[in-house]
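**Student:** got a predicted model here, sequence first, then my questions.
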Amino acid sequence: MICDELQGELDALQRDGLKRIRRTLELPCGPLARVDGRSLISFCSNDYLGLANDPALVAAACAGARNWGVGSGASHLVSGHLGPHAVLEEQLATFTGFDRCLLFSTGYMANLGIVPALVGRGDAVFADRLNHASLIDAVQLSRADSQRYPHADLAALERLLAASTARRRLILTDAVFSMDGDLAPLPGLLMLAERYDAWLVVDDAHGFGVLGAQGRGSISHFGLPANPRLICMGTLGKAAGAAGAFVAANATVIEWLAQRARSYVFTTAGSPLIACALATSLELIAAGDARRAHLRQLVAQLRDGLADTRWRLLASPTAIQPVIVGDNHATVRLAAALYERGLWVPAIRPPTVPNGTARLRVSLSAAHGEAQVAELVSALRELACA
């Protein structure tokens, strides 16, 4: 049968502890979840500021639906660029400090649009080895020469740049690495981009809204000045609590992407009600210092609580707190033991992370309370002794 080979490969995933399970939630996104009638504390989502079910965003979305309907009806360049889209792009440009912004349907689509629009055959992309899958796929689509440097290794990157004879060069990196929680050395990367006449494309999916002054993101966190070489992608479905993504850059780059980024040109524009909700989200992010301070306190609470156990946490200052286990099956068992205690923490395994580094990925949110984090710490301490 035509599906027998696929079934065999699915069986192999199950045997190797790599098969993923999709669960259906019976409550809105938040720190409390219900799955199959079971109540859980969730440490799974990227809703870092707790905005996904915020009443102000819900009200803005409802008002947006009444005023603008549900669908946009077409791509941005045909007739789908509605008033709320234009307003949001202007607000994002002002908030991030760039000349212009361009909205995309998802962060994945934004990355697939940026790289192939800027480089192609005869060009070179220099990518961090731990970049997100969307960046890896974007490089493959571009057909540019792909050169991967060891994670955050500026010296290795400089050697590659110095040896390159490519027509155009593009440095590509996550800002906050989604499975490790650490930050890219953005000041050093920008310095190399200037020295070797390259673009620096930064995926700030997990930094926007959380890091920097008023949550302006990783570029603000490092105090980097405006620079025509710098291109930032930020997602709007994580800390911003809704959906979509944006690319921020100088006006010339944004206009080029609007003309040549295929995942922008050839897809229907996002819902206008989401753009209305995001306008409110930006206001809450800008006024969200208390949320960010609470989130930092929860990070410290978790790390301090597990410091003297056998669990090894990576050196992450962000809301992403990976607990390295190593073996795939052991990681799945640990996640299952927590689940039985009413704590939902995802088991992350290859190919999402390198072989031998399977882990729990604890995602903290400003919506979590100290008592909920204390419950997770207590359970992990107990399981550390099992």
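**Tutor:** Good, I have the coordinates.
**Student:** contacts, neighbours, all on C-alpha from now
**Tutor:** OK.
**Student:** give me the contacts around stretch 116-132.
**Tutor:** Contacts of stretch 116-132 from elsewhere in the structure, counted by CA atoms under 8 Å, 6 or more residues apart in numbering, are 138-139, 141-152, 157, 160-161, 164, 166-174, 177-178, 256-257, 260-262.
**Student:** can you tell me which of those end up in strands?
**Tutor:** Of those, the ones assigned to strands by DSSP state E are Asp145, Ser146, Gln147, Arg148, Tyr149, Arg169, Leu170, Ile171, Leu172, Thr173, Asp174.
**Student:** of the residues you listed, closest to Val377?
**Tutor:** Distance to Val377, by CA to CA, is smallest for Asp174 among the ones in strands among the contacts of stretch 116-132, at 28.6 Å.
**Student:** which stretches of the stretch 151-300 of the chain form strands?
**Tutor:** Along the stretch 151-300 of the chain, counting by DSSP state E, counting those that start in this stretch, strands occupy 169-174, 198-203, 230-235, 245-249.
**Student:** want to throw those strands into a markdown table with distance to Arg216?
**Tutor:** Shown next, in a markdown table, are the strands of the stretch 151-300 of the chain (distance: least, CA to CA, whole Å):
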| stretch | distance to Arg216 |
| --- | --- |
| strand 169-174 | 16 |
| strand 198-203 | 13 |
| strand 230-235 | 10 |
| strand 245-249 | 12 |
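**Student:** among these, which is nearest Gly80?
**Tutor:** So among the strands of the stretch 151-300 of the chain, strand 245-249 is nearest, using CA to CA, at 16.2 Å.
**Student:** run the angle between that closest one and strand 230-235 for me.
**Tutor:** With axes from the mean of the first three to the mean of the last three CA atoms, to 10 degrees as the basis, strand 245-249 and strand 230-235 are set at 170 degrees to each other.
**Student:** what's the helix or strand for Ala56?
**Tutor:** Assigned by DSSP states H and E, Ala56 belongs to helix 55-68.
**Student:** check Ala86 too.
**Tutor:** Per DSSP H and E, Ala86 falls inside helix 83-96.
**Student:** which strands or helices does the longest helix that the chain contains pack on?
**Tutor:** Ordering each helix of the chain by length in residues (DSSP state H) puts helix 289-306 first. Under the contact criterion of 3 or more CA pairs under 8 Å, 6 or more residues apart in numbering; DSSP states H and E, helix 289-306 touches helix 370-384.
**Student:** pasting the second one now:
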Amino acid sequence: MSVLDAWQQRLDDARTDRQRQHRWRTRQALARDTLDFAGNDYLGLAHDPRVSEAQAEGARRFGAGAGASHLVSGHLDVHDALEEALASWTGRQRALLFSTGYMANIGVLQALADSHTAIFQDRLNHASLLDGATLSGARSRRYHHRNMNDLENLLKRSDSVHKLVISDGVFSMDGHIADIGALVTVSQRHNAWLMIDDAHGVGILGDEGSGCVGSTWRSDDVPVLVGTLGKALGTAGAFVAGDAALIDHLIQFSRSYIYTTAQPPAIANATLKALEIVQQEPEHRAHLNANIAYFRHEALHLGLSLSDSSTPIQPLILADESRTLRWAAQLREQGIHVGAIRPPTVPKGEARLRITLSARHQHEDIDRLLAALHDCQQQESL
């Protein structure tokens, strides 16, 4: 077998194995009239004309792209303004922009941790946090989901001087909210820093939508706070917020910050407008919360096995991968898009439809989804 044939065989084997397990991923090019219950545009700001106009105005003023990394010539005054606004919003001294949330998490962990560091992560943390810990070379342990006793036991057995506890703020596949107070208490008891990735919390939780950490918990309590801009804020990119020493360290040592082109300035300008809307118009969060309550009430009335979540992430656990794909396909036939989440994204036996709600949805949209889900139930009973 030639080298090319060997590589082709490897790709074919991987494809066959994943398809056999009903885990092969496919992209869906959504039609304009598709009803989206899969995305993370929780406040509908990605479609707000004021945000779109701010992006267009930013492109006219600054150009389409930054043209270089932040440390070369790509850092503009609009980036400075956004970082200052994010720091103020989250009650931190400083904030630092990254091009994506994945790059932020990898960059933070690579800059902070090494082989002498002990990292302790919730088992259901986002893949970017798990990958960041692996790339850092740190000794990494994973505690049972939201189980502070397990975390405490792991910390007790660690003799590392530098310990870092990491958790999602809102868990992206389950919608659970981390107990920040308990994490702060346990981390401080064992002289560990605490890092929270609040990607799915910023914009929708806390005072002025500042998240499950936000200004409630100080930098002394949560030294490393990560948030994304491409979910509730409706744009793209991410940020890390903390004290000045942390941000200065990341600027010097975070490779995913140093060696990549800066966020397009038009996106930064749009994000400033989105942030203004989030802070000044709480009615968007109120409408979202009303949608969540309505959906949960009606879904539970239908006997749907929802996860215990008070956030826009409402997982419907179906367990079996093929069943999950079948329900998603039936919904798609009715013009409704819902994420079909299977292992390895979630544990084996926990395949699900990841239903996400938005302030853009009206009750008639939710009723249409519920009717389609009821049809799926009825067809299984035939």
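**Tutor:** It's in. Since the structure is predicted, the reported quantities are computational estimates derived from the model, not experimental observations.
**Student:** tell me how the two chains score on TM-score.
**Tutor:** Once superposed, chain against chain, the TM-score is 0.95 (TM-score structural alignment, normalised by the length of structure 2); 374 aligned residues with a CA RMSD of 1.3 Å.
**Student:** from the chain's centre, how far out does the longest helix of structure 1 sit?
**Tutor:** Taking CA atoms, centre = their mean, to the nearest Å, one finds helix 289-306 of structure 1 lying 19 Å from the centre of the chain it belongs to.
**Student:** so the following helix or strand past it corresponds to what in structure 2?
**Tutor:** From helix 289-306 of structure 1 onward toward the C-terminus, using DSSP H and E, the following helix or strand is strand 312-313. Under TM-score structural alignment, strand 312-313 of structure 1 corresponds to residues 305-306 of structure 2.
**Student:** swap in stretch 194-207 of structure 1?
**Tutor:** Aligning stretch 194-207 of structure 1 against structure 2 (TM-score structural alignment) gives residues 188-201.
**Student:** can you give me the buried ones in the matching stretch?
**Tutor:** For stretch 188-201 of structure 2, burial by neighbour count (16 or more other CA atoms under 10 Å) applies to Ala192, Trp193, Leu194, Met195, Ile196, Asp197, Asp198, Ala199, His200, Gly201.
**Student:** map Asp11 of structure 1 across to structure 2 for me.
**Tutor:** Asp11 of structure 1 maps onto Thr16 in structure 2, with residues paired by TM-score structural alignment.
**Student:** to which residue of structure 2 is Ala347 of structure 1 aligned?
**Tutor:** Under TM-score structural alignment, Ala347 of structure 1 pairs with Ala340 in structure 2.
**Student:** let me redo that: Asn131 of structure 1
**Tutor:** Aligned against structure 2 by TM-score structural alignment, Asn131 of structure 1 finds its counterpart in Asn125.
**Student:** number of nearby residues for its match?
**Tutor:** Number of residues near Asn125 of structure 2 (other CA atoms under 10 Å) recorded here: 20.
**Student:** residues near Val325 of structure 1, how many?
**Tutor:** Residues near Val325 of structure 1, counting by other CA under 10 Å, number 23.
**Student:** what do you get for Lys273 of structure 2?
**Tutor:** Neighbour number of Lys273 of structure 2 under other CA under 10 Å is 20.
**Student:** any idea how far it lies from Leu86 of structure 2?
**Tutor:** To Leu86 of structure 2, Lys273 of structure 2 is 12 Å away according to CA to CA, to the nearest Å.
**Student:** next: Asn191 of structure 2.
**Tutor:** When distance is defined by CA to CA, Asn191 of structure 2 is 27 Å away from Leu86 of structure 2.
**Student:** swap in Glu283 of structure 2?
**Tutor:** Computed with CA to CA, the distance linking Glu283 of structure 2 and Leu86 of structure 2 is 21 Å.
**Student:** comparing the two, which residue is more hemmed in?
**Tutor:** Using other CA under 10 Å as the criterion, Glu283 of structure 2 and Leu86 rank with Leu86 on top: 24 against 13.
**Student:** so what does that one match up with in structure 1?
**Tutor:** Under the alignment by TM-score structural alignment, Leu86 of structure 2 pairs with Leu92 in structure 1.
**Student:** one more: Ala95 of structure 2?
**Tutor:** In structure 1, Ala95 of structure 2 lands on Cys101 (TM-score structural alignment).
**Student:** count of neighbours near that match?
**Tutor:** Neighbours around Cys101 of structure 1, by other CA under 10 Å: 28.
**Student:** and what of the one 4 residues further on?
**Tutor:** Here the count is done by other CA under 10 Å, and Ser105 of structure 1 has 20 residues near it.
**Student:** which one is it nearest to, not counting chain neighbours?
**Tutor:** Nearest-residue entry for Ser105 of structure 1: Gly244, 4.5 Å, with adjacent residues in sequence omitted and distances by CA to CA, 6 or more residues apart in numbering.
**Student:** what's the neighbour count on that neighbour?
**Tutor:** By the criterion of other CA under 10 Å, Gly244 of structure 1 has 25 neighbours.
**Student:** which residue lines up with it in structure 2?
**Tutor:** Residue pairing (TM-score structural alignment): Gly244 of structure 1 is matched to Gly237 of structure 2.
**Student:** and if you look at Leu118 of structure 1?
**Tutor:** Alignment note (TM-score structural alignment): Leu118 of structure 1 maps to Leu112 of structure 2.
**Student:** next one: stretch 184-195 of structure 1 to chain centre, how far?
**Tutor:** Computed by CA atoms, centre = their mean, the chain-centroid distance of stretch 184-195 of structure 1 equals 21 Å.
**Student:** oh, that last question was meant for stretch 20-32 of structure 2, not what I typed.
**Tutor:** Centre-to-centre, stretch 20-32 of structure 2 and its host chain are 20 Å apart (CA atoms, centre = their mean).
**Student:** same question for stretch 153-164 of structure 1.
**Tutor:** Stretch 153-164 of structure 1 has its C-alpha centroid displaced from the chain centroid by 26 Å (CA atoms, centre = their mean).
**Student:** tell me, it lands on which residues of structure 2?
**Tutor:** Going by TM-score structural alignment: stretch 153-164 of structure 1 matches residues 147-158.
**Student:** buried sites along the matching stretch?
**Tutor:** Buried residues in stretch 147-158 of structure 2, counted by 16+ other CA under 10 Å: Met148, Leu151, Glu152, Leu155.
**Student:** and if you look at stretch 283-295 of structure 1?
**Tutor:** Within stretch 283-295 of structure 1, the residues scored as buried using 16+ other CA under 10 Å are Leu284, Ile285, Gly288, Arg291, Arg292, His294, Leu295.
**Student:** stretch 244-255 of structure 2 now?
**Tutor:** Quick answer for stretch 244-255 of structure 2 (16+ other CA under 10 Å): Leu246, Ile247, Leu250, Ile251, Phe253, Ser254, Arg255.
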